[in-house]
Each structure stands twice: as structure tokens, then as C-alpha cells.
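Engineer: take this sequence and fold it.
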Amino acid sequence: MKKVALAADHGGVQLKDEIIEYLKSKQFDILDLGTNSGESVDYPEYGAKAAVAVTNGEADCAIIMCGSGIGISIAANKFKGVRCALCFDAYTAKMCRQHNDANIMALGGRITTIDRAKDMVDLFLETEFEGGRHQRRIDKLDALAAESWK
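Structural biologist: Now for the predicted structure:
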């Protein structure tokens, strides 16, 4: 069973908590990286916590949220080895795994309903990376990251 890290700022905390309950009901191992209240916090800290958990092997993947999903996805993508995709529907959730081998999915807590989020979470967690021609592109992304981290 996959271990899934979840993190959110105040704009995504309600959705995060609902997704955690949903994943627990499906027997996933959960790593809750906060925040745990609606008090204002800074999304870069929570994007970083999830990115570190994934890159150091503490979690297999992560789902992160801020109000729009934009800021927290930018923060997570600052880390070498992270491929975080901001998803907004079933198609983007499936494609981020199938073609991009995303290891983190970002959602907008203020713009995503729980029903839509559940569908996207299921697709993100169940869809396998297709490899093939897509691996060449992932290799190029990794090369870009390696170059920028020199």
C-alpha cells in the first residue's frame, strides 16, 4: 500500500482533512504534514514539507493544497526530483501520472469540490506511468533539474 503525504496551507486545510479521511477509509498509509487549522500560514513551508517527504522516501507520493494550488505547486517544484502537477479535473490527474510520472499532485482547496478531489485522488494514486516515449521526456526534465542544481 502506498504511503501518501498530505500538506496544505490554511486555504487547503479543509480539503486536506476530507481527503485524509477518504484515504484512510481506503486503507492508505497517511503522513499528515499539516497545517491543521484555518490560521494563516505560508504555503512554501508546506510544499517543501511534502517535497522533502517524497524525495527522502518518507512517502511514496504526496497531495498538496493551497487556495488555488498554484503557489504550493511552485514551492514543491523547487526541489530536485519532484514532479508536481497542479490538477483541476480527472483528465489532468490521470495524465500527470501516465505521461509525466508526477510524484506530487496539487489541488486548489478553494476551487475543488470534495467529490471532484476524490476522483482526482483515485486517478493519481491508481494510474501507472506509461513509460515509452514519455520516459525520454522525463529524462530531459531530470537533466534540466540536474543542470539547474549545479
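
Engineer: CA only for contacts and neighbour counts going forward, please
Structural biologist: Fine.

Engineer: list the contacts of stretch 15-34.
Structural biologist: Contacting residues not belonging to stretch 15-34 are listed as 1-9, 13, 46, 49-50, 59, 64-65, 109, 114, 117-118 [CA atoms under 8 Å, 6 or more residues apart in numbering].

Engineer: chain center to the helix ranked longest in the chain, what's the gap?
Structural biologist: Longest helix in the chain, counting residues (DSSP state H): helix 133-148. Computed by CA atoms, centre = their mean, to the nearest Å, the separation of helix 133-148 from the middle of its chain amounts to 19 Å.

Engineer: helices of this protein, start to end?
Structural biologist: 13-25, 43-55, 70-76, 90-98, 114-126, 133-148.

Engineer: looking at those helices, which is closest to residue 35?
Structural biologist: Comparison of the helices of the chain against residue 35 by CA to CA identifies helix 13-25 as nearest, at 6.4 Å.

Engineer: in that closest one, which residues are buried?
Structural biologist: By 16 or more other CA atoms under 10 Å, the buried positions in helix 13-25 come out as 13-17, 19-20, 23.

Engineer: need the residues you listed in TSV (columns: distance to residue 122).
Structural biologist: Shown next, in TSV, are these (distance: CA to CA, whole Å):
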residue	distance to residue 122
13	19
14	18
15	15
16	14
17	16
19	10
20	12
23	9
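
Engineer: structure for this one too, so we can compare:
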Amino acid sequence: MKFYVGSDHAGFAVKALVCNYLSSKGHEVIDLGPDSADRVDYPDYAKKVADAVVGNEGSFGILICGTGIGMSIAANKVDGIRAAHCNDYYTAQMARAHNNANILCFGERVSGPGVIESMLDAFINTEFEGGRHENRVEKIMSLEERQNA
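Structural biologist: So this is what the prediction gives:
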């Protein structure tokens, strides 16, 4: 799998853990920044990752800020993105299984390394179930179409 990873200053310290963990599992990882813990604006990195995911079919994104909330809000403004703010294995699993999420968002200040690794595992190893969930995801995506009309 191909992953685009981004953070802000509040998620910078754990970004390396995420990149290393995904790489150790054999995934292609592209770090879209930032390159230091200097203060930055999370919407800029949410857009970078979201645009990369939309532009590379079948790829996924990981976004990290202090809580994960800001990143998920910003990323979801990009057409084609279903960014899920997750806190544990189960929410990451359901984000993929039921919502076909293509970006996982979480917070460095609220998630420890073990929880982060378990969320990554859930996100990586869970396939979208389709079925009854397909119609719901289509309805979510149609909200973009109405917005752009």
C-alpha cells in the first residue's frame, strides 16, 4: 500500500514513528512534511496529503496533529476524501470497514505509541465491506457533488 503522511508541529514527534512502522510492514511511505517541529498550520499539510491521496488512486493518508480533530476537518474539505478521526483500533477498523476511509487522522497528544500502532494495523488490514455501507458512502460523496453544483 502507498501512504502519504503529514503532520503539524503538534504531531511532528510521532510522524517518524508512523513512517517507520508503515515502512517496516512493507508499505511505500511518502512524508509530505513538515521537516521540523517549528510551528506550522495544520490545514496546509491536510491539503497536501488529501490532494496526494485523491491524485493517486488506491493510496491512503495519515494525518497527525495534537488531537487529530483539526486535520480531519481540514482534509474532509477536499473532494474525494473520507478522513476519519480515530482514537483506537476499533474506530480505525470501522472507518475502513463501514466508511471506506482513505485518510486516518489521530492526535499525538492523546494517543500513545501502542495505540497508534494498533490503529495503523486496523487501518491497513481492514477492507471496505461494501454491501449496505456502499450506499451510505455514495450518499456522503454525493454531498460533494451538490456542493460543487
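
Engineer: care to give me the TM-score?
Structural biologist: Remark: TM-score between the superposed chains equals 0.97 [TM-score structural alignment, normalised by the length of the second structure]; 149 aligned residues with a CA RMSD of 1.0 Å.

Engineer: nearest to residue 84 of the first structure, of the helices of the first structure?
Structural biologist: helix 70-76 (6.0 Å).

Engineer: give me the mean distance between the closest one and the second structure.
Structural biologist: Helix 70-76 of the first structure differs from its equivalent in the second structure by a mean of 0.7 Å after superposition (mean CA distance after the TM-score superposition for the first structure).

Engineer: helices and strands around that helix, which ones?
Structural biologist: Applying 3 or more CA pairs under 8 Å, 6 or more residues apart in numbering; DSSP states H and E, one finds that helix 70-76 of the first structure contacts helix 43-55, strand 61-66, strand 84-86, strand 104-108.

Engineer: list the contacts of the shortest one.
Structural biologist: If I follow you right, that is strand 84-86 of the first structure. For strand 84-86 of the first structure, contacts defined as CA under 8 Å, 6+ apart pick out 69-70, 73, 76-77, 96, 102-107.

Engineer: export the residues you listed as JSON lines, with columns for neighbour count and distance to residue 129 of the first structure.
Structural biologist: As requested, these are exported to JSON lines (neighbours: other CA atoms under 10 Å; distance: CA to CA, whole Å):
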{"residue": "69", "neighbour count": "27", "distance to residue 129 of the first structure": "23"}
{"residue": "70", "neighbour count": "17", "distance to residue 129 of the first structure": "23"}
{"residue": "73", "neighbour count": "30", "distance to residue 129 of the first structure": "20"}
{"residue": "76", "neighbour count": "28", "distance to residue 129 of the first structure": "20"}
{"residue": "77", "neighbour count": "18", "distance to residue 129 of the first structure": "19"}
{"residue": "96", "neighbour count": "24", "distance to residue 129 of the first structure": "9"}
{"residue": "102", "neighbour count": "23", "distance to residue 129 of the first structure": "8"}
{"residue": "103", "neighbour count": "22", "distance to residue 129 of the first structure": "10"}
{"residue": "104", "neighbour count": "28", "distance to residue 129 of the first structure": "13"}
{"residue": "105", "neighbour count": "28", "distance to residue 129 of the first structure": "14"}
{"residue": "106", "neighbour count": "28", "distance to residue 129 of the first structure": "18"}
{"residue": "107", "neighbour count": "30", "distance to residue 129 of the first structure": "20"}
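
Engineer: quick one: those residues as CSV, columns for distance to residue 86 of the first structure too.
Structural biologist: Output for the contacts of strand 84-86 of the first structure, formatted as CSV (distance: CA to CA, whole Å):
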residue, distance to residue 86 of the first structure
69, 6
70, 7
73, 6
76, 11
77, 11
96, 9
102, 10
103, 11
104, 9
105, 6
106, 5
107, 6
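
Engineer: among the residues you listed, which one sits closest to residue 135 of the first structure?
Structural biologist: Checking these against residue 135 of the first structure by CA to CA gives residue 102 as the nearest, at 12.0 Å.

Engineer: give me the neighbour count for the residue lying closest to residue 123 of the first structure once chain neighbours are set aside.
Structural biologist: Among residues not flanking residue 123 of the first structure along the chain, residue 94 sits closest, at 5.4 Å (CA to CA, 6 or more residues apart in numbering). Number of residues near residue 94 of the first structure (other CA atoms under 10 Å) recorded here: 25.
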